[in-house]
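Student: Sharing a model that was predicted from the sequence below.
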Amino acid sequence: MWGGQTKKYYNGRLKGILKLLVNYWLILIGFTGLSMLIGNGNQMPGTLWQFIGNVTTFDTSYNGAWWYLFVYILLVLISSFIFRCSNRLPDCVTFAVSFIIYSSAYYVRFSISDKNWFLTKYGLIGMTFFEFIIGMLACKGMWIEKIKCYITKRMCIWKRVILSSGLLIGILIGHTLV
């Protein structure tokens, strides 16, 4: 049975998902219409299943940039379960399990043919799940606050500037390599 907190949590999340979907549908209609007007909409609306898939976010053949929406919605819907499991397990076990899921999803996504819808979605969800868990553990352990406190107490201003510059350069270079 659902407790009051869980029901309240899901009601808030479902409202947020609905708002996001309305925006998605408006953009989907706009870009689909625009594509048809300029002559690039030859795959639209496609088959009935393609149309239903694009409206429900199961498929992104109309606009591939929305690939993350299905994954996001699924993670939001199962997040309460994930949080409960994480609270019952040590953080290192949560991290290890999510890393195993990530590793298998990475293999599936990049080594196995993407013709199978379930395998494709597993690859996307499994890899994003690990990032979700890292964020959850960072929030739970208050990593940002601890790092900020450590840096402000132990480093003088010029060391902070050098560290910040190094991080920025590392992020920019790292991003170009990916």
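Tutor: Happy to help now that I have it. It should be emphasised that the depicted structure is a prediction, and the values quoted were computed from it without experimental measurement.
Student: can we go C-alpha only for contacts and neighbour counts from here?
Tutor: Fine.
Student: can you map out the helices along the protein?
Tutor: Remark: helices assigned in the chain by DSSP state H are 4-37, 48-56, 67-88, 91-111, 117-140, 143-154, 157-177.
Student: Is it possible to get TSV of those helices that adds mean neighbour count?
Tutor: Formatted as TSV, the helices of the chain follow (neighbours: other C-alpha atoms under 10 Å):
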stretch	mean neighbour count
helix 4-37	13
helix 48-56	15
helix 67-88	15
helix 91-111	16
helix 117-140	18
helix 143-154	11
helix 157-177	11
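Student: I144 contacts L137, doesn't it?
Tutor: No. Taking C-alpha atoms under 8 Å as the definition, I144 is not a contact partner of L137, at 10.9 Å.
Student: Could you check how far the spatially closest residue to F130 that is not a sequence neighbour is from E131?
Tutor: Leaving out its chain neighbours, the residue that sits closest to F130 by C-alpha to C-alpha, 6 or more residues apart in numbering is S98, at 5.3 Å. Separation of S98 from E131 (C-alpha to C-alpha, to the nearest Å): 9 Å.
Student: P45 too?
Tutor: Distance of P45 to E131, given as C-alpha to C-alpha: 34 Å.
Student: Check C149 too.
Tutor: Counting by C-alpha to C-alpha - C149 and E131 are separated by 24 Å.
Student: Contact partners for the closest residue to F99 other than its chain neighbours?
Tutor: The shortest distance from F99 to any non-neighbouring residue, by C-alpha to C-alpha, 6+ apart, is to F130 (6.2 Å). By C-alpha atoms under 8 Å, 6 or more residues apart in numbering, the contact set of F130 is 95, 98-99, 101-102.
Student: if we can go back for a sec, wait, the residue nearest to F130 sits on F132?
Tutor: No. Between S98 and F132 there is no contact under C-alpha under 8 Å: 9.3 Å.
Student: second one coming, line it up with the first:
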Amino acid sequence: MPIYLFASGYGLFFSLGKDNTLIVKKNGIRILKLLINFWIVLIMFMGIAFLAGKPEAFSGGFTKFLLNFFLLSNSYNGAWWYLQTYVIHVLLAPLLIKLIKRYNSISMIVLSGIIYLVSYVERIKHLLDLGDNAELIMVVNALVLVGTSQFAFVIGIIFAKERIYSKLHNKFYNMKFKNVLCLLGILLLVVLHAFYESMIIAPFTAIAFICLFNLIKKSIFMERLLTVLGNHSTNLWLTHMFIYISIFPELIFAPRYPILIFIWLIVLCLLFSFVINAIYFPILKKTVGKNVLIVDKQHDKPSEIKISG
């Protein structure tokens, strides 16, 4: 998720920084598009769960449905916690971008890092005694999630402001054995995370991964494959836990071997994504108009921002 957050901050810096008069409209459309996509997935998989004989995947009654529908709960799908957090980040983005443009980048990183550490401690240790107040718990939980996620988001904005990726690209573009060294760097990040599993390092390893991955010279086939996956990545994120945990676990784990299970999961998620998009784009066209449909039907969402020099 820190990769999405970084990419979101990076992309929003450019998309919101061009015309201040349209920021509110842009953000409104951006959030509406995501919600439409989310609601389609929610309703579709409720129907699938019912037909598959697993209505318990959406237990909790109408109240629970409304809480999930309006992003106040992620009880149906644990991966959906980021929906609410992303919406909050989009709403805060104009202010954050304005502050980061005005003040020294190092100072903003330090301030963001302090907020991240405090929020992380509260998320893990639960130091605040909130009692049984459900509403207060919900608000504090939302603030803590924003606090722990804003660091990668802010770093993404700063990377865009300082053109850091462009500088890295220009400096290392002609370096010998660049691909090999970058792949070794990514492997070291994986090993580091394997030995030190704490979430606290996730933003740092994610940012390092993005830098290394983008420096790798990719084949045309790989670029096209990544583009396809990027165009469907939001749907993959919204649906994958339903497929491998809630509704079709037996089907997903049938191949038995991890790599085959992973590929099979991606394939099924992509198949569902094509169906979702077949519903999504006509609705989007009627609700927000043709002018917001991006070329090649790419959504303006966090997972699909391309970082380039």
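Tutor: Received, thanks. Since the structure is predicted, the reported quantities are computational estimates derived from the model, not experimental observations.
Student: Can you give me the TM-score here?
Tutor: Superposed pair, TM-score by TM-score structural alignment, normalised by the length of the first structure: 0.84. Supporting alignment: 171 aligned residues with a C-alpha RMSD of 2.2 Å.
Student: What's the match for the residue nearest to F99 of the first structure in the second structure?
Tutor: Mapped onto the second structure by TM-score structural alignment, F130 of the first structure lines up with F151.
Student: Then N40 of the first structure?
Tutor: Checking TM-score structural alignment: N40 of the first structure goes with K54.
Student: since we're on that match, how many residues are nearby?
Tutor: 16 (other C-alpha atoms under 10 Å).
Student: Same question for I283 of the second structure.
Tutor: 16.
Student: ok, the aligned partner of I114 of the second structure in the first structure to I112 of the first structure distance?
Tutor: In the first structure, I114 of the second structure lines up with I100, judged by TM-score structural alignment. Distance of I100 of the first structure to I112 of the first structure, given as C-alpha to C-alpha: 17 Å.
Student: Please apply the same query to N87 of the first structure.
Tutor: Where I112 of the first structure is concerned, N87 of the first structure sits at a distance of 34 Å (C-alpha to C-alpha).
Student: Then L20 of the first structure?
Tutor: 31 Å.
Student: Also A96 of the first structure?
Tutor: Counting by C-alpha to C-alpha - A96 of the first structure and I112 of the first structure are separated by 23 Å.
Student: To which residue of the second structure is I78 of the first structure aligned?
Tutor: By TM-score structural alignment, I78 of the first structure lines up with L92.
Student: so what's its match up against?
Tutor: No contacts exist for L92 of the second structure under C-alpha under 8 Å, 6+ apart.
Student: Compute the number of surrounding residues for the alignment partner in the second structure of I112 of the first structure.
Tutor: I112 of the first structure maps onto H126 in the second structure, with residues paired by TM-score structural alignment. By other C-alpha under 10 Å, 12 other residues sit near H126 of the second structure.
Student: residues touching H126 of the second structure, list them.
Tutor: Contacts of H126 of the second structure (C-alpha under 8 Å, 6+ apart): none.
Student: what do you get if the cut-off is 10 Å, keeping everything else the same?
Tutor: By C-alpha atoms under 10 Å, 6 or more residues apart in numbering, H126 of the second structure lies in contact with 119-120, 141.
Student: And L212 of the second structure, by the same measure?
Tutor: Applying C-alpha under 10 Å, 6+ apart, the residues near L212 of the second structure are 168-169, 178-179, 181-186, 206.
Student: if we take these, which one ends up nearest to I29 of the second structure?
Tutor: Nearest to I29 of the second structure out of these is A206 (C-alpha to C-alpha; 27.9 Å).
Student: Kindly provide the distance from the closest one to L225 of the second structure.
Tutor: To L225 of the second structure, A206 of the second structure is 21 Å away according to C-alpha to C-alpha.
Student: related to what we said a few turns ago, what's the distance between the match of I112 of the first structure and V139 of the second structure?
Tutor: 14 Å.
Student: Equivalent analysis for V118 of the second structure, please.
Tutor: 16 Å.
Student: go on, F177 of the second structure?
Tutor: 49 Å.
Student: any idea what F31 of the first structure aligns with in the second structure?
Tutor: Looks like F31 of the first structure aligns to F45 there (TM-score structural alignment).
Student: Looks like that match contacts G53 (just checking).
Tutor: No. Using C-alpha atoms under 10 Å, F45 of the second structure is not in contact with G53; the gap is 12.0 Å.
Student: For the counterpart of I171 of the first structure in the second structure, which residues are in contact?
Tutor: For I171 of the first structure, the aligned position in the second structure is occupied by L189, per TM-score structural alignment. L189 of the second structure sits next to 183, 195, 204-206, 208-209 when contact means C-alpha under 10 Å, 6+ apart.
Student: now with 8 Å?
Tutor: Per C-alpha under 8 Å, 6+ apart, neighbours of L189 of the second structure: 205, 209.
Student: Next: F14 of the second structure.
Tutor: A160.
Student: Quick check: the gap between it and I158 of the second structure.
Tutor: F14 of the second structure is 11 Å from I158 of the second structure, by C-alpha to C-alpha.
Student: go on, A79 of the second structure?
Tutor: For A79 of the second structure, the distance to I158 of the second structure equals 27 Å [C-alpha to C-alpha].
Student: Check the contacts of L212 of the second structure and tell me the two furthest apart.
Tutor: Spatially, the most separated pair among the contacts of L212 of the second structure is K178 and A206, at 19.2 Å (C-alpha to C-alpha).
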